[in-house]
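Colleague: Can you look at this prediction? I've put the sequence above it.
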Amino acid sequence: MDCDSSDRASLLKIKEQLGNPDELSSWLPATNCCSWDSGIICSDTGHTIQLEAMAGMYGPIPSSFAKLCHLQFLFISGTSISGSIPDFLVKTNLSALSITNSKLNGSIPESLSLLPNLRVLDLSGNMLTGSIPPGLFRGGPV
């Protein structure tokens, strides 16, 4: 199945906002984003539900992630992604957020506790400060 056209547009905007890294060279407008060779997994309906990104990326977390409302899993590791963790991530459907070994700074926003399905949060290897917002502790097995 071809990917959702609005997801493709959002992903292409993310690529642009990340500085068009070579690692995302397969992300081309006239192709099926579900078949791009860069860690994208789509649902049966063509919506992007998982994105894995590594090295070669820099700058803040792109605002276009907010338009991927079906996104469940976001894994970014070993990049030069910098800046703070944006509040707009609550517009996704994340159940796992892992941005590790990058250059994020600032504090972990309380808004992440508004993600009802968030079960995995790994922000290790960044330059974050402050405490973990209490709303992220939901109890249950560790």
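Modeller: Everything's here; your move.
Colleague: all contacts plus neighbour counts: C-alpha atoms, from now on.
Modeller: Noted.
Colleague: check contacts around I108.
Modeller: By CA atoms under 8 Å, 6 or more residues apart in numbering, I108 lies in contact with 85, 128-133.
Colleague: The same query, at a cut-off of 7 Å, please.
Modeller: 85, 132-133 (CA atoms under 7 Å, 6 or more residues apart in numbering).
Colleague: before we go on, here's another structure to hold up against the first:
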Amino acid sequence: MKKNLFLSLLISSLFSLSLSELCNHHDKKVLLQIKQDFGNPYLLASWKADTDCCTQWYQVECDSTTHRIISLTIFAGNLSGEIPPAVGDLPYLQTLVFHKLTNVTGPIQPAIAKLKSLNFLRLSWLSLTGSVPDFLGQLKNLTFLDLAFNRLSGSIPSSLALLPNLGALHLDRNRLTGSIPESFGAFQGNVPGLYLSHNQLSGKIPASLGNLDFGAIDFSRNKLEGDASILFGPNKTTQIVDLSRNLLEFDLSKVAFQSSLTSLDINHNKIYGSIPQRMTQLDLQFLNVSYNRLCGKIPVGGKLQSFDYSTYFHNRCLCGAPLESCKKA
């Protein structure tokens, strides 16, 4: 009886031990270093040396077969300091997220360049400074890159166009300057949604961008100039275009819109001409052409009269419903 009890306790002990060792020893050591580098914050309180990181730690995920760390997702809490270089020592990491953390500062950690398996990188709503690093173009497996809502400055590296699998690029809400890279008209593989709004980008939109079919484009609240009509075309499938609050200047009446367009915002520019009749054929859910230099009668039909006067007001001589009736000659 005692022998059976001893065996049961031994098996139970070994089973518990095997559970505690699911987490790879190297990965666990790296995570504990990250916790220490952040000053052992409450947000990472579940990261305890005597528990299994695969089954008992929040913000991390292990591969079910190899038990290597494949996801590190830290968000919505109090965390202070720079992103630790130890993040680069998780070789199987596929997802890395630092999002909406109170005081994560400093540059984008260069050690991230070592994470060759990374496909999802979000460093957003932080207080990161410095430039958008050129090395991000080396992370060929990235499908999503989000660096929005930081204090990043300098120019956009052209190397980002070398990412063959990218589905979305978010660089919005920073302090970026310079022009949109010419290379963004030659993405190698997927054509990502481009979100570059709320920066200080200047110059003309590269003509090369007209060669690609972007799913979504948001260049709003910059200092872009010139002709943006290259972003439109009957053979494109772009659904959302936001060019508002720039210095763009082109003839709207000559633009051939894609039938896929559901949202168009071009307010606060220097766009002239008239609203083309073919806009009545679009299934627009949102439209804003206010504060431009448009003239003529708003075409009747489609969705154009479903929007109120604020969609059209402050143009040079635009008239017709929902604005005032056009004056007879």
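Modeller: Happy to help now that I have it. On a predicted model such as this, the values are computed, not experimentally measured, just so you know.
Colleague: picking up where we left off before, who wins for most neighbours among the contacts of I108 of the first structure?
Modeller: When the contacts of I108 of the first structure are compared by neighbour count (other CA atoms under 10 Å), I85 ends up highest, at 20 neighbours.
Colleague: Under a three-state scheme, what state does the equivalent of that one over in the second structure occupy?
Modeller: In the second structure, the residue matched to I85 of the first structure (TM-score structural alignment) is V132. Classification of V132 of the second structure by DSSP: H, G, I helix; E, B strand; the rest coil places it in coil.
Colleague: Quick one: the strands in the first structure, in order.
Modeller: Under the criterion DSSP state E, strands of the first structure are mapped to 40-42, 48-54, 58-59, 73-77, 80-83, 96-100, 103-106, 120-122, 127-128.
Colleague: Let me see the contact set for the most centrally placed residue in the first structure.
Modeller: The centroid of the first structure falls nearest to L74 when counting by CA atoms, centre = their mean (4.0 Å). Shown in contact with L74 of the first structure (CA under 7 Å, 6+ apart): 50-52, 96-98.
Colleague: now L128 of the second structure
Modeller: By CA under 7 Å, 6+ apart, the residues touching L128 of the second structure are 104-108, 150-152.
Colleague: re the thing from before, ok, and the contacts of L74 of the first structure in the second structure?
Modeller: Contacts conserved in the second structure for these, using both residues aligned by TM-score structural alignment, their matches' CA atoms under 7 Å: 50-52, 96-98.
Colleague: tell me the contacts of L12 of the first structure?
Modeller: Counting by CA under 7 Å, 6+ apart, L12 of the first structure touches W27.
Colleague: Just the endpoints, please. Distance across stretch 127-142 of the first structure?
Modeller: Counting by CA to CA, to the nearest Å, you get 24 Å between the two ends of stretch 127-142 of the first structure.
Colleague: for it, the distance to its chain's centre please.
Modeller: For stretch 127-142 of the first structure, the separation from the chain centroid amounts to 19 Å (computed by CA atoms, centre = their mean, to the nearest Å).
Colleague: Which parts of the second structure are helices?
Modeller: With helices called from DSSP state H, the second structure shows them at 2-20, 25-37.
Colleague: Return the most buried member of those helices.
Modeller: Here the criterion is mean neighbour count by mean count of other CA atoms under 10 Å, and of the helices of the second structure the winner is helix 25-37, at a mean of 17.
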